[in-house]
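>>> Sequence and predicted structure are below.
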Amino acid sequence: MDLNADLGEAFGVWSMGDDAAMLAQVSSANIACGFHAGDPQSMRTTAGNAASAGVAIGAHVAYRDLAGFGRRFVDAHPDELSADVYYQLCALDGMARAAGEQVRYVKPHGALYHACHDHRPHAAAVVEAMTLFAEATGRRLPLLLAPGALAHDLAAERGFATPKEVFADRGYNPDGTLVSRRAPGAVITDVPIVVEAMQRFVEEGTIIAIDGTVIPMEAESICLHGDTPGAVAMAESVRAALAGTGANIVSFA
């Protein structure tokens, strides 16, 4: 089982989360590429630290929305969005290469992540950017998203791997979508509850929605947000609990 976390979300003098501590717990790092958070220095530092820790580097691409932390839908033309995503991929890959590594996968962030689920023009734009990257580098990167994402279908048609993830610290609606961050129950900070949920997921393949609905869930990765209150303690507890079930923590990438 893979554990991934959103990292490198500093910007200038502003910092977020304890990236060094999170890198000791996860197997994949979704590194901000400068559009929702991150800057050249944070990208280079985080990519270097991930490489040193043996953690797979993923491009956490986003809408061009620093003020909204990438959590607002941006009605960009698909050609513009494709160029933006391609730009982010290339920028982070350059930083990773400077550290002796390379980008291993793609994970959209925030509103773009949700758009990849059901917004065909923007889902297609993300896949088009990945195709451009593959043509330029000869590397076809996996696309990490939630189960049922439209972008996964489009990516699979072009031969990209489509690993799926489940969120440890987010609430789920009965239909398997995430509870909006504007609604109660969106973010779960109670560590024992998160640990119990992830043990159940690993052992039974199910998630419990906020109304008690049991949701079957297939995924190869568990996401732990680096900006959730108590993120490091939560990551340590989840990793220890999964190890107790016999799960091997290793990146899908």
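Received the coordinates, thanks. Numbers count the residues shown, from 1 in each chain.

>>> contacts and neighbour counts: CA atoms only from here.
Noted.

>>> Would you mind giving the secondary structure of residue 241?
helix (DSSP: H, G, I helix; E, B strand; the rest coil).

>>> and it, what does it touch?
195, 199 (CA atoms under 8 Å, 6 or more residues apart in numbering).

>>> Give me the distance between it and residue 192.
According to CA to CA, to the nearest Å, residue 241 stands 10 Å off from residue 192.

>>> out of everything not next to it in sequence, what's closest to residue 78?
residue 125 (5.3 Å; CA to CA, 6 or more residues apart in numbering).

>>> next one: residue 37
residue 9 (4.9 Å).

>>> Please compare the first structure with the one that follows:
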Amino acid sequence: MDLNADLGESFGAWTLGDDAEMLPLVTSANVACGFHAGDPVTLRRVCEGAAAAGVSVGAQVSYRDLAGFGRRFLDAAPDELTADVLYQLGALEAFARVAGTRVRYVKPHGALYNAIVAHEEQAAAVVRAVVEYDRTLPVLGLPGSAWLRLAGEAGLTVVAEAFADRAYTPEGTLVPRRLPGAVLHDPDEIARRCVAMATGEPVAAVDGSLLVLAPASICVHGDTPGAVAIARQVRAALTRAGVALAPFA
């Protein structure tokens, strides 16, 4: 099982998350690319830390929305969105190469991630960017999304993920953050859910119904309050359950 986290999201005077403490706990780092968060010094530092720790670097591409942290839908034209994703891939690749590693996968962030679950045109635009940049890069996303379907049709390697600390609808999509209970905070509950996900057992959706998610990667958010403690407990629980942790890329 791969364990991924969103890192590199500090910007200038604002610090978000604890990248140095998270890196030893995860196997893949979804690194911000400067459009929703992350300044050049931060991106370089995270790439260097990931390379030293043997953690895979992934490009967490987003809408161009620093003010909204990439969590607002933007009705971007397909050509513009493709160019924006290419720009972000190239920026992060520079820091990864200087650190002695490379960008090894792509994961959209925030509102873009959620939009391309169903928004065919934007999903196709992001797929196009990955195909044009490097079609050997795997893409990470929500099972059943237009993003993964179109990526697979384009010949890309698709990787399904689940979220450690997010509530699910009965349909297997994420409960919107604006709704109560969308983000989970109890480390014990989160760890139990992750073990269930990793071993093919069902987890409860927000209405109490059961879902079997069967992910290849589990995301622990780096900006959730208590994120380091949660990630540490998740990793320990998976290890106790006999789940081997390794990057998918």
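That came in fine, so what should we check first? The model shown is predicted, which means the values in this text are computed figures rather than measured ones.

>>> Just give the TM-score of the two.
After superposition, the two chains reach a TM-score of 0.98 (TM-score structural alignment, normalised by the length of the second structure), with 249 aligned residues with a CA RMSD of 0.9 Å.

>>> hmm, back to that, okay, and the residue nearest to residue 78 of the first structure sits in which element?
Residue 125 of the first structure is located in helix 120-137, with elements delineated by DSSP states H and E.

>>> Now that helix: buried residues?
Buried positions in helix 120-137 of the first structure, judged by neighbour count with 16 or more other CA atoms under 10 Å: 121-133.

>>> Out of these, which is nearest to residue 92 of the first structure?
If you rank these by distance to residue 92 of the first structure using CA to CA, residue 133 comes first, at 12.0 Å.

>>> do you know how far the closest residue in space to that closest one that isn't next to it in sequence is from residue 33 of the first structure?
The shortest distance from residue 133 of the first structure to any non-neighbouring residue, by CA to CA, 6+ apart, is to residue 86 (6.7 Å). Between residue 86 of the first structure and residue 33 of the first structure the distance is 11 Å, computed by CA to CA.

>>> Of these two, which one has the most company?
residue 33 (27 against 21; other CA atoms under 10 Å).

>>> Any figure for the gap between the residue nearest to residue 37 of the first structure and residue 227 of the first structure?
Residue 9 of the first structure is 9 Å from residue 227 of the first structure, by CA to CA.

>>> which one of these two has more residues nearby?
Per other CA under 10 Å, whichever of residue 9 of the first structure and residue 227 has more neighbours is residue 9, with 26 against 16.

>>> Would you map the helices across the first structure?
Ranges of helices within the first structure are 19-23, 40-53, 78-98, 110-118, 120-137, 150-157, 191-204, 231-244, based on DSSP state H.

>>> Of all those helices, which one is nearest residue 181 of the first structure?
Closest to residue 181 of the first structure of these, according to CA to CA: helix 110-118, at 10.3 Å.

>>> which parts of the closest one are buried?
Those would be 110-117, for helix 110-118 of the first structure by 16+ other CA under 10 Å.

>>> Then stretch 223-234 of the first structure?
Within stretch 223-234 of the first structure, the residues that count as buried by 16+ other CA under 10 Å are 223-228, 231-232, 234.

>>> ok, how many other residues are close to the residue in the second structure that residue 184 of the first structure lines up against?
Alignment of residue 184 of the first structure against the second structure is given by TM-score structural alignment, with residue 180 as its counterpart. For residue 180 of the second structure, the count of nearby residues is 10 (other CA under 10 Å).

>>> gap between residue 180 of the second structure and residue 49 of the second structure?
35 Å.

>>> quick one, what contacts the counterpart of residue 172 of the first structure in the second structure?
Alignment note: residue 172 of the first structure maps to residue 168 in the second structure; criterion TM-score structural alignment. Residues near residue 168 of the second structure by CA under 8 Å, 6+ apart: 174-175, 182, 204-206.

>>> and if you look at residue 19 of the first structure?
7-8, 46, 226.

>>> now, which of the residues you listed sits nearest residue 105 of the first structure?
Nearest to residue 105 of the first structure among the contacts of residue 19 of the first structure: residue 7, at 14.3 Å, using CA to CA.

>>> Turn the buried residues of stretch 223-234 of the first structure into TSV, including distance to residue 60 of the first structure.
TSV is the format used below for those (distance: CA to CA, whole Å):
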residue	distance to residue 60 of the first structure
223	13
224	14
225	12
226	13
227	14
228	17
231	18
232	20
234	21
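
>>> out of these, who's nearest residue 62 of the first structure?
Using CA to CA, those come closest to residue 62 of the first structure at residue 225, 15.7 Å.

>>> Count residues in the vicinity of residue 146 of the second structure, would you?
21.

>>> That one -> the first structure?
Counting by TM-score structural alignment, the partner of residue 146 of the second structure is residue 150.

>>> Compute the distance between the residue nearest to its match when sequence neighbours are not counted and residue 178 of the first structure, please.
Leaving aside its sequence neighbours, residue 150 of the first structure sits nearest to residue 117 (CA to CA, 6+ apart; 4.9 Å). Distance from residue 117 of the first structure to residue 178 of the first structure, counting by CA to CA: 11 Å.

>>> coming back round to it: quick one: which of the helices of the first structure is nearest residue 61 of the first structure?
Among these, helix 78-98 sits nearest to residue 61 of the first structure (CA to CA), with 6.0 Å.

>>> can you pull the contacts of the counterpart of residue 220 of the first structure in the second structure?
Under the alignment by TM-score structural alignment, residue 220 of the first structure pairs with residue 216 in the second structure. Counting by CA under 8 Å, 6+ apart, residue 216 of the second structure touches 1-2, 159-161, 198, 248.

>>> which of those residues has the most neighbours?
That'd be residue 198 among the contacts of residue 216 of the second structure, by other CA under 10 Å, with 23 neighbours.

>>> residues touching that residue, list them.
1, 214-216, 238, 243.
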